[in-house]
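# Sequence and computational prediction follow.
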Amino acid sequence: MRTSTNVPLEPLLTYAVASAAPVKTVSSLTGEALVELPQSTERDVADAYANATRAQRSWAAVSVRERAEVVLRFHDLLLARQSEIIDLIQVESGKSRWHAFQEVAGTSMNARYYGLRGPRLLAPTRRYGLLPVLTHVLELRAPIGVVGTISPWNYPFELGLSDVLPALIAGNGVVHKPDNQGALSVLWGVRLLRECGVPDDLYQVVLGDGPGIGGAVVDRAGHISFTGSSEVGRLVAEKAGRRLIGSSLELGGKNPLLVLDDADPAKAASGAVRDCFTAAGQLCGSSERVYVHDRVYDAFTREFLDRIRRMRLGVGLEYGPDMGSLVSQRQLDTVTDHLEDAVAKGAHVLVGGRHRPDIGPYYFEPTVLSGVTEDMKCFDEETFGPVIQLHRCETVDEQVERANASRYGLNACVWTGDTARGREVAERLEAGTVNVNEIFGVSYGSVDAPMGGMKDSGVGRRHGIEGLLRFTEAQTVATQRGIPLEPPLGLSQETLARGYTTALRVFRAVHRR
């Protein structure tokens, strides 16, 4: 199976603002050298913001409809040339081709949604005025200026570009710092956007690790969007707070999956396999904790383990494998440490549990543990790998209580034979998105609805109206005609107060429901 891409890598590096010594990146599929990636200095970050600021002034003068048309052209060209970016996503992240395609699908859906809806969402909106007819009020949406974006390695293309696209439609410039392990995918996206009409200097990419230049990216942004760990997210939010700028943060997750007592064990097991092992579990929306009602526990466990044993394992740039590799040695070390810690403290491996260098240097088998207890690292720390804990519960109330007993609240899944009951349970879960009888993709792919986390899983939302308006400043313009608000000549303040009191009561009566 093919493991190296035919996409020329060196030309992509010219789209970065980077003048420092390069670092070597490796293919997650083979462990072999991929490219020497130039790194950015704080001076490079400053230059990137200066270039984006100059370009943004002209871009903001372009109509929203024209800006949206650029993004819609990007949508079309992305689908036409998807094989190129899928190759890059795979060699950088290690995921299977099917899971890499999902990044293309998600990004194109975002482009379509904002390309079609953006002009209407950003149009001037009439609001109720103080005095009917006499007070004319408009809500306007102005671009912030230059948005800073910091994106992770696990979904390098989608989690980077899906925040960039609405920022551009809103009239902003962008300075983007991807993770080094996902930089090539982002640089390919920059090239494609320029081919579609985005001005050369408007969208800038800087390269480097977070401690090196992440602070500089936050320090000059008009708004910062960050996807990453909860620990780093706190630092980003603190920096943004000091500068009084907005921030949207999608952070960690330790997501629960609930199999209720009336669920079909086979259907729930099939969904759980897809949910838990997409991108080898390196997905903030994947489930790592599975709570199964006692009534269906045995049947579900048999189905779940059987399906896992039948998964097609492998790496390569063709469709076929059900699960790809971990991204790096560092991630392999984390997964191995969590597993060994759990087993040493009494957990049982029901399936999997092995590093598989015969498949790929960072490949780890899909793994299920039982007997996980609170003293184990994997209990509430984000493993971010294909290691799942299985728990038996006596009641639905217990399932909900244990699902909510986490500092995280990003995503959850509920499997049931009664969708109305499933929605009732979903409303009790402390998670920003909940999926009933499907996995994370059904909520994430519903791009008209907001996506984000509760508790330590983040602040703000991507997707939907909120995902666009976060990149704008709201301005209210109120125009008064006819009667001024001050007392007319010869009318006392007391008489005017009585008049206003009567008017307020009339308005309340008119709008009574």
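Sure, I can see it. A quick note: this is a predicted structure, and the numbers were derived from the prediction, not measured. Numbers count the residues shown, from 1 in each chain.
# Could you use CA atoms for every contact and neighbour count after this?
Will do.
# Tell me if I'm right that D456 and G409 touch.
Yes - using CA atoms under 8 Å, D456 is in contact with G409, at 6.7 Å.
# just so I have it, where are all the strands in the stretch 51-200 of the chain?
125-127, 135-143, 146-151, 173-178 (DSSP state E, counting those that start in this stretch).
# if we compare the ones you listed, which one ends up closest to Q282?
With respect to Q282, and counting by CA to CA, the nearest of the strands of the stretch 51-200 of the chain is strand 146-151 at 14.2 Å.
# Give me the contacts around the closest one.
49, 52-53, 56, 159-160, 163-164, 167, 172-179, 214, 217-218, 220-228, 471 (CA atoms under 8 Å, 6 or more residues apart in numbering).
# Let's see that with 6 Å instead.
160, 172-178, 221-227 (CA atoms under 6 Å, 6 or more residues apart in numbering).
# try stretch 395-407
P256, Y291, E430, D456.
# any chance of the strands of the stretch 51-200 of the chain in CSV, plus mean neighbour count?
Shown next, in CSV, are the strands of the stretch 51-200 of the chain (neighbours: other CA atoms under 10 Å):
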stretch, mean neighbour count
strand 125-127, 13
strand 135-143, 18
strand 146-151, 28
strand 173-178, 31
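# Now distance to D333 too, for the ones you listed, in TSV please.
Formatted as TSV, the strands of the stretch 51-200 of the chain follow (distance: least, CA to CA, whole Å):
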stretch	distance to D333
strand 125-127	53
strand 135-143	43
strand 146-151	22
strand 173-178	23
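# more neighbours, D456 and G409?
G409 (28 against 21; other CA atoms under 10 Å).
# I'd assumed G452 was in contact with that one.
No - with contact defined as CA atoms under 6 Å, G409 does not reach G452; the gap is 9.0 Å.
# The strands of the stretch 51-200 of the chain: which one's closest to G118?
strand 135-143 (11.4 Å).
# here comes the other one, which I'd like you to weigh against the first:
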Amino acid sequence: MTSATASVGPTTTGPGLPPSLTPPFLQRLATRVSAAPNAARVTTTAPYTGAPLADLPVSTPDDVEAAFARARTAQRAWAATPMAERKRVLLRYHDLVLARRDQALDLMQAENGKTRRDAFLEVVDIGVVSRYYARNAAKHLGPKRRRGAIPLLTHTTELRHPKGVVTVISPWNYPLSMAASDTIAALMAGNAVVQKPDTQTALTALWAMDLMYEAGLPEDVWQMVIGSGASLGGALMDNADYMMFTGSTATGRRIASDAGERLIGASLELGGKNPMIVLDDADIGKAADGAVAACFPSAGQLCVSVERVYVAESVRDEFVAAFVARTKKLEIGAAYDYSVDVGSLTTLSQLKTVTAHVDDAVAKGATVLAGGRARPDLGPLFYEPTILTGVTPDMIVYDHETFGPVVSVYTYRDVDEAVSLANATSYGLNGSVWSRDGARGRAVAARVRAGTVNVNDAFAAAWGSVDAPMGGMGDSGLGRRHGADGILKYTEPQTVAHQRVRGFYPPSGISPETWATLLTGALRILKAIGGR
């Protein structure tokens, strides 16, 4: 692939950066960007400090076109590569990601501002997803016998072919998980990938791609372009055989519309305003711990995090007291170790959104039970984990996604009301239900309109169940990742039907009318004997 040589950060390790992130290392990652040698550059900053982090080459639409041309050539050979070899590449990738864990954690923290424990979950995610698709892709993609048109006489097989070249547009909030997990499935299905990560966290995405090449992926099968959606979006859409997008609902709608015009498929994981329901029989201590785990990972910058908690009236005071006490004990700060609980927001834009939502709620009468303020003493983008009560429909935070460490607590009278309130949103990504009675919890969960619902867990149980589909309903998106759905979407199904003897047309010597009568009788017999 063609690339520019970028000057990365200051000449020595930047303020607050771990020693592993040396300028030569970051510069080597930058050379993986598909861009012209004389490309313009963009500078990213470290959320913990606001200091410059990296200067990256910026791709143009022509660079995107060139990347797709290389990818199409490489994809044909990759699609012809035996499944066993693709499996070996993914299993080597699994081992490399785990072996270079600390390097990945340093990069994610430097670019995103999350805590080390939150970053570590991304490493776990990629390890699990790599192993899953390496060892299950053949089952999902292999030829499958299907019921033929005429029993015993029609041999029907379903085949799966790769789409071709997939565009993956990944966000900044989970820079390793979202950069690599969708790509892993697309690659294992025999596709090539041209990816545009968010520029703020492009180094992590480049690291993920670089490691896949080290694992044995042929050159040009996975390529990375850097730039704004406004600049590159058209070229990415015009050349794609399939679109995989994770981001805002507004952008997802435009991508869905454009994909429809081109008659290509699209999978979209979009926004959420995810509910948590605490039933009257819940273990309150565990539910309070679960609420902390549901609301504040990655400073709330997580599509599946909880922003609305509905508590049974009879346990409301006990739960709120426990939740507030635990939230106030959280350690906030910047540290490249496991010593803090909540890290920084990632961008100034996100800090402004969080601040605006909380300030608007307070101005209109909401009560702050914990947090409620920025912490510039810790760094430019820190905001305290915040719990609100008294939130009403006229407040922005009531039904708009905040995407920050802010949660509103409400009370309900009975389960029907709890479910109704949980479903009173256009979103439907994730939900959480807490009860000592597992069967009761699952029954309530099944009534929540969301793609994934966890019982006695925040979101990790469903997310980590990679053999099951994960995705959103309503304004939270289209399509699914994980499981069979997560890899089959990157393929074109083909039916090959071999008719061994004469089919639905009459043989010589039998009139069409007689043949129709015979076939009608055969259909009745098949129904009578339970034929499918």
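In hand now; what should we look at? Here the structure is a predicted model, which means the values were calculated and not measured.
# Tell me how the two chains score on TM-score.
Remark: TM-score between the superposed chains equals 0.98 [TM-score structural alignment, normalised by the length of the first structure]; 513 aligned residues with a CA RMSD of 1.2 Å.
# so which of the strands of the stretch 51-200 of the first structure gets nearest L305 of the first structure?
Closest among the strands of the stretch 51-200 of the first structure, using CA to CA: strand 146-151, at 34.0 Å.
# Could you tell me where that closest one falls in the second structure?
Under TM-score structural alignment, the counterpart of strand 146-151 of the first structure in the second structure spans residues 165-170.
# how big's the offset between the matching stretch and the first structure?
Comparison of stretch 165-170 of the second structure with the first structure after fitting gives an average deviation of 0.4 Å (mean CA distance after the TM-score superposition for the first structure).
# got the buried residues for stretch 261-279 of the first structure?
261, 263-279 (16 or more other CA atoms under 10 Å).
# Where in the second structure does that stretch fall?
The aligned range for stretch 261-279 of the first structure in the second structure is 280-298, by TM-score structural alignment.
# what's the closest of the contacts of strand 146-151 of the first structure to S28 of the first structure?
P178 (16.7 Å).
# To which residue of the second structure is that closest one aligned?
With TM-score structural alignment as the criterion, P178 of the first structure matches P197.
# One more: E398 of the first structure?
Under TM-score structural alignment, E398 of the first structure pairs with E417 in the second structure.
# next one: L131 of the first structure
In the second structure, L131 of the first structure lands on I150 (TM-score structural alignment).
# ditto for A52 of the first structure
So, by TM-score structural alignment, A52 of the first structure is matched to A71.
# What is the burial count for that match?
Around A71 of the second structure there are 25 residues (other CA under 10 Å).
# still on that earlier bit, chain center to the match of strand 146-151 of the first structure: distance?
Centroid displacement of stretch 165-170 of the second structure relative to its chain, using CA atoms, centre = their mean, to the nearest Å, is 12 Å.
# Over to stretch 416-429 of the first structure?
That offset, for stretch 416-429 of the first structure, works out to 24 Å (CA atoms, centre = their mean).
# For it, grab the matching residue range in the second structure.
Using TM-score structural alignment, stretch 416-429 of the first structure pairs with 435-448 in the second structure.
# before we move on, what about stretch 358-367 of the first structure?
The aligned range for stretch 358-367 of the first structure is 377-386, by TM-score structural alignment.
# buried sites along the matching stretch?
Those would be L378, G379, P380, L381, F382, Y383, E384, P385, T386, for stretch 377-386 of the second structure by 16+ other CA under 10 Å.
# What's F245 of the second structure aligned with over in the first structure?
Counting by TM-score structural alignment, F245 of the second structure corresponds to F226 in the first structure.
# what's the angle from whichever strand or helix holds its match to strand 173-178?
Assessed by DSSP states H and E, F226 of the first structure sits inside strand 223-227. Angle of strand 223-227 of the first structure versus strand 173-178, following axes from the mean of the first three to the mean of the last three CA atoms, to 10 degrees, is 20 degrees.
# average gap between the following helix or strand past strand 223-227 of the first structure and the second structure?
Counting by DSSP H and E, the next helix or strand C-terminal to strand 223-227 of the first structure is helix 230-243. With mean CA distance after the TM-score superposition for the first structure, helix 230-243 of the first structure departs from the second structure by a mean of 0.4 Å once superposed.
# for P162 of the second structure, what are its contacts?
For P162 of the second structure, counting by CA under 6 Å, 6+ apart, the contacting residues are A189, G190, N191, T491.
# Residue in the first structure paired with the last one?
Taking TM-score structural alignment as the criterion, the aligned counterpart of T491 of the second structure in the first structure is T472.
# Tell me who's in contact with its match.
R141, A142, P143, I144.
# which residues in the stretch 201-350 of the first structure form helices?
Taking DSSP state H, counting those that start in this stretch as the criterion, the stretch 201-350 of the first structure contains helices spanning 215-220, 230-243, 265-277, 294-309, 329-344.
# deepest of those, which one?
Of all the helices of the stretch 201-350 of the first structure, helix 265-277 carries the top mean neighbour count, a mean of 22, counting by mean count of other CA atoms under 10 Å.
# quick one: the residue nearest to T495 of the second structure when sequence neighbours are not counted from V165 of the second structure, how far?
Nearest non-adjacent residue to T495 of the second structure, counting by CA to CA, 6 or more residues apart in numbering: E158, 4.7 Å away. Computed as CA to CA, to the nearest Å, the E158 of the second structure to V165 of the second structure distance reads 22 Å.
# next one: R100 of the second structure
28 Å.
# same check, this time on A321 of the second structure
Going from A321 of the second structure to V165 of the second structure by CA to CA gives 52 Å.
# which two from the contacts of stretch 395-407 of the first structure end up farthest apart in space?
Applying CA to CA across the contacts of stretch 395-407 of the first structure, the maximum distance is between Y291 and D456, 21.0 Å.
# and the longest helix for the second structure?
helix 116-141 (DSSP state H).
# Mean distance of it to its aligned residues in the first structure, please.
Looks like 0.6 Å for helix 116-141 of the second structure (mean CA distance after the TM-score superposition for the first structure).
# what range in the first structure does that helix sit on?
Counting by TM-score structural alignment, helix 116-141 of the second structure sits on residues 97-122 of the first structure.
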